[in-house]
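K.L.:
could you work out the structure for the sequence below:
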Amino acid sequence: MALTWLAVASLLTVPASAESASSRAGLAATAARLDALHRRVSGNRAERRASELLSYHQIEGGVAACMRAAGKTYRVAPFVSRYDLFTDADLGYGTGSGSVFDSITGRGRSVILNELAGARFARAGLLTWWDSLPAADVPAHNRCTARFQHRTYPDYEPPAGVNRFSGFADLFAPVVRDPAVIAALRPYRGCMKQRYGYDVDERTDFLFRPRISYRDAPLDGRPPTAAWTRGVREVRAAFAADVDCRLPAYRIAMRLLAPRLGPWERWHREELDSIHRAWRQRVIQARDLPQPVGATVHIGR
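P.N.:
Predicted structure coming up:
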């Protein structure tokens, strides 16, 4: 009995700072594990770039061959990777789903990187590439792109199974329905309004409201425009406010999620391994492809 009371007393006298540090470490570990799981399903940087390159050769090469067979001239588009400025850290679970599990460290970086990618596409002429087709060639071009569902090469198809697992619906569902998480999210709208002046009807609409444009992005060594600087500041402020007001619910949700990750991964191991092998096979295939003219393509391991 004395030993039991001593054990309880020792727990009660743990410094609050130490307990807080331990809690933060646990949340960070769970977030890192979720990020790794997301990359395993949705692809890391090297795997996504490999997919872009494979798609480029398949679609642009296929359309060019089809147009030649139709007796038409076709100017092959240049290769530009969306992921040039991304790192693997930017391709974790992130902030794209507007869920309670959204990253608390991303702070809108993916939004900014996507606009920079749009600026690179625009600079290469990809956003208006097909506008330059002669009117007489448009029907033939439409027939040639139909075999690819009129997709462009950045819009590559992920491996089978990715779309099924990328949302982690069955993993997240019990957590987001937990009464403690629901209660912790209830003050969110009031917090956003009272602390930061934001009227938020729906989180995803709020977070991804247009605040910056690729048209203002600083490329080719140019200094950022006033509009870009202002927009980046607004993006970061919006995401920082979201983190502050969502943090109580995030902490609860991640603690509830932590013990579920291992069993979920074991339950779906066969499917997850199949997806991972498909991504890695794309990296292997891409290494043997010729580099597009005028493009620098680095396919990692």
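
K.L.:
drop to CA atoms for contacts and neighbour counts, all remaining ones
P.N.:
OK.

K.L.:
could you report the neighbour count for residue 3?
P.N.:
Close neighbours of residue 3, defined as other Cα atoms under 10 Å, add up to 8.

K.L.:
which secondary structure element contains it?
P.N.:
Taking DSSP states H and E as the definition, one finds residue 3 inside helix 2-12.

K.L.:
same check, this time on residue 172
P.N.:
Secondary structure from DSSP H and E places residue 172 in helix 169-176.

K.L.:
after that helix, which helix or strand is next?
P.N.:
Note on helix 169-176: by DSSP H and E, the next helix or strand toward the C-terminus is helix 179-185.

K.L.:
name the helices or strands packed onto that next one?
P.N.:
helix 226-267 (3 or more Cα pairs under 8 Å, 6 or more residues apart in numbering; DSSP states H and E).

K.L.:
could you point out which element follows the helix it packs on?
P.N.:
Going down the chain from helix 226-267, the next helix or strand is helix 269-287, by DSSP H and E.

K.L.:
if you count contacts, what does that next one end up packed against?
P.N.:
helix 16-42, helix 45-69.

K.L.:
this one next, for a side-by-side:
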Amino acid sequence: MTTSRKYWVVSPNVDNKNRTVSEWIQASVRWQAAFMGWHPDDQDHKLGPKFAHEIRPGDLILIARRYRKEPQIVGFGIVVEEFKTHLRGFEPPQSFGSLRQLDPFVPMSHPPKHPPFINDALNHTASLRQLHPENNHVHKELCDWMERKLAISNAAAPKEYLQEITSRVQLRSLPNDAQLEYQVRTLRSVKQAIKKEADLVIRYRQWLERQDRELQIFKSDGIQCDSYEQTRKNLIEAKCSAKREYIRMAVGQLLDYAFQAKHDLGNCHKAILLPEKPDAAILEWLKSLEISAIWEENSVFLDNLDGQFT
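P.N.:
Okay, here's the model as predicted:
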């Protein structure tokens, strides 16, 4: 690593209230930004001025914290501008002091199994902390890893393969063309729905690949689910619209897939992948069925299960 940039860890717990952490995490991913609760001129809380003035464009910020003795990571990226106190169109969950926008930004909703040193580097609870790769080998490994991740293109296509889990259930890599199953009334509508869903799944797959995660196709006894993430046991059905009639169809499909796969895969997390966030009433209904929602918002993916799917 040959760079003069500084490396920082910023907590996603912006206002020191755990009940709003999930909202701040979504804000960081949606707006590609790190947030600080203390104000830039707050002399009683030095972290506010430090976040606003000592962090410089070109520095790297990791949004993460230690929570219940485990690392919680949101993502990391390069600071691109001086600090801001607001963003056009952004409605914060609570009041805050300032923010730093990050570009490029790599979302990472769960700490990866590798590298293991990320657990050691996050062994703290401060809202803001500087990493010192120049004299700490754990910090250096973490900083080198983040630099590599930022440099890797997320557009590389995955290797094609077929993996047999049991004699009945198979997982294989996702297609790059429009081969996702959907049924509507007319041939033209079928083609349009297939194309929209396929494109949505491909963008979602690329989003996960940036986090070293992999989607596959789930098949069992002649039925096929759009996506399955084996490491997290996420079973996902894509739909081209967030309207209730599309979601009702996805619910039936997911319940059927989960039932068919239970013997071989165990209990799976179930979610519907959508091009936009569904209405609150639909989210409440899905929650009662233990089904989550994943939606795309300005080229980022969010979910309502604390990052389980994103």
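
K.L.:
TM-score of the superposed pair?
P.N.:
After superposition, the two chains reach a TM-score (TM-score structural alignment, normalised by the length of structure 1) of 0.24; 119 aligned residues with a Cα RMSD of 6.3 Å.

K.L.:
sort out which residues of the helix holding residue 172 of structure 1 are buried, please.
P.N.:
171, 172, 175, 176 (16 or more other Cα atoms under 10 Å).

K.L.:
now that helix and helix 226-267, what's the angle there?
P.N.:
Here the directions of helix 169-176 of structure 1 and helix 226-267 differ by 100 degrees (axes from the mean of the first three to the mean of the last three Cα atoms, to 10 degrees).

K.L.:
identify all contacting residues around helix 169-176 of structure 1.
P.N.:
100, 181, 182, 253, 256, 257, 260, 261, 264 (Cα atoms under 8 Å, 6 or more residues apart in numbering).

K.L.:
and those, which are buried?
P.N.:
Buried among those (16+ other Cα under 10 Å): 100, 181, 182, 253, 256, 257, 261.

K.L.:
ok, the last one to residue 172 of structure 1 distance?
P.N.:
Relative to residue 172 of structure 1, residue 261 of structure 1 is positioned 10 Å away (criterion: Cα to Cα, to the nearest Å).

K.L.:
quick revisit: out of the buried ones among the contacts of helix 169-176 of structure 1, name the two that are farthest from one another.
P.N.:
182 and 261 (20.4 Å; Cα to Cα).

K.L.:
and for the closest residue to residue 27 of structure 1 other than its chain neighbours, the neighbour number?
P.N.:
Excluding its sequence neighbours, the residue lying closest to residue 27 of structure 1 (Cα to Cα, 6 or more residues apart in numbering) is residue 254, at 6.4 Å. Residues contacting residue 254 of structure 1 under the criterion other Cα under 10 Å number 22.

K.L.:
now do residue 240 of structure 1
P.N.:
Residues lying near residue 240 of structure 1 (other Cα under 10 Å) number 17.

K.L.:
what of residue 140 of structure 2?
P.N.:
Residue 140 of structure 2: 19 neighbours (other Cα under 10 Å).

K.L.:
isn't there a helix covering it?
P.N.:
Yes: when the secondary structure is assigned by DSSP: H, G, I helix; E, B strand; the rest coil, residue 140 of structure 2 falls within a helix.

K.L.:
what distance do you get for it to residue 117 of structure 2?
P.N.:
From residue 140 of structure 2 over to residue 117 of structure 2 the distance is 10 Å, taken as Cα to Cα.

K.L.:
again with residue 129 of structure 2
P.N.:
Per Cα to Cα, residue 129 of structure 2 is found 16 Å from residue 117 of structure 2.

K.L.:
quick revisit: of the contacts of helix 169-176 of structure 1, which pair is most distant in space?
P.N.:
182 and 264 (22.4 Å).

K.L.:
before we move on, back to that, which of residue 129 and residue 117 of structure 2 has more residues huddled nearby?
P.N.:
residue 129 (19 against 15).

K.L.:
that one sits in which helix or strand?
P.N.:
In this assignment (DSSP H and E), residue 129 of structure 2 forms part of strand 128-131.

K.L.:
which helices and strands sit right next to that strand?
P.N.:
strand 7-10.

K.L.:
next structured bit after the strand it packs on?
P.N.:
helix 21-31.

K.L.:
I'd like the next helix or strand past that next one.
P.N.:
strand 33-36.

K.L.:
buried stuff in whichever helix or strand comes after that following strand?
P.N.:
Going down the chain from strand 33-36 of structure 2, the next helix or strand is helix 47-49, by DSSP H and E. Within helix 47-49 of structure 2, the residues scored as buried using 16+ other Cα under 10 Å are 47, 48, 49.

K.L.:
the stretch 201-310 of structure 2: strands as residue ranges?
P.N.:
216-220, 223-229, 234-238, 269-274, 291-297, 300-303 (DSSP state E, counting those that start in this stretch).

K.L.:
let's have those strands in a markdown table, adding mean neighbour count and distance to residue 190 of structure 2.
P.N.:
As requested, the strands of the stretch 201-310 of structure 2 are exported to a markdown table (neighbours: other Cα atoms under 10 Å; distance: least, Cα to Cα, whole Å):
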| stretch | mean neighbour count | distance to residue 190 of structure 2 |
| --- | --- | --- |
| strand 216-220 | 21 | 20 |
| strand 223-229 | 22 | 16 |
| strand 234-238 | 26 | 14 |
| strand 269-274 | 25 | 17 |
| strand 291-297 | 21 | 21 |
| strand 300-303 | 22 | 25 |
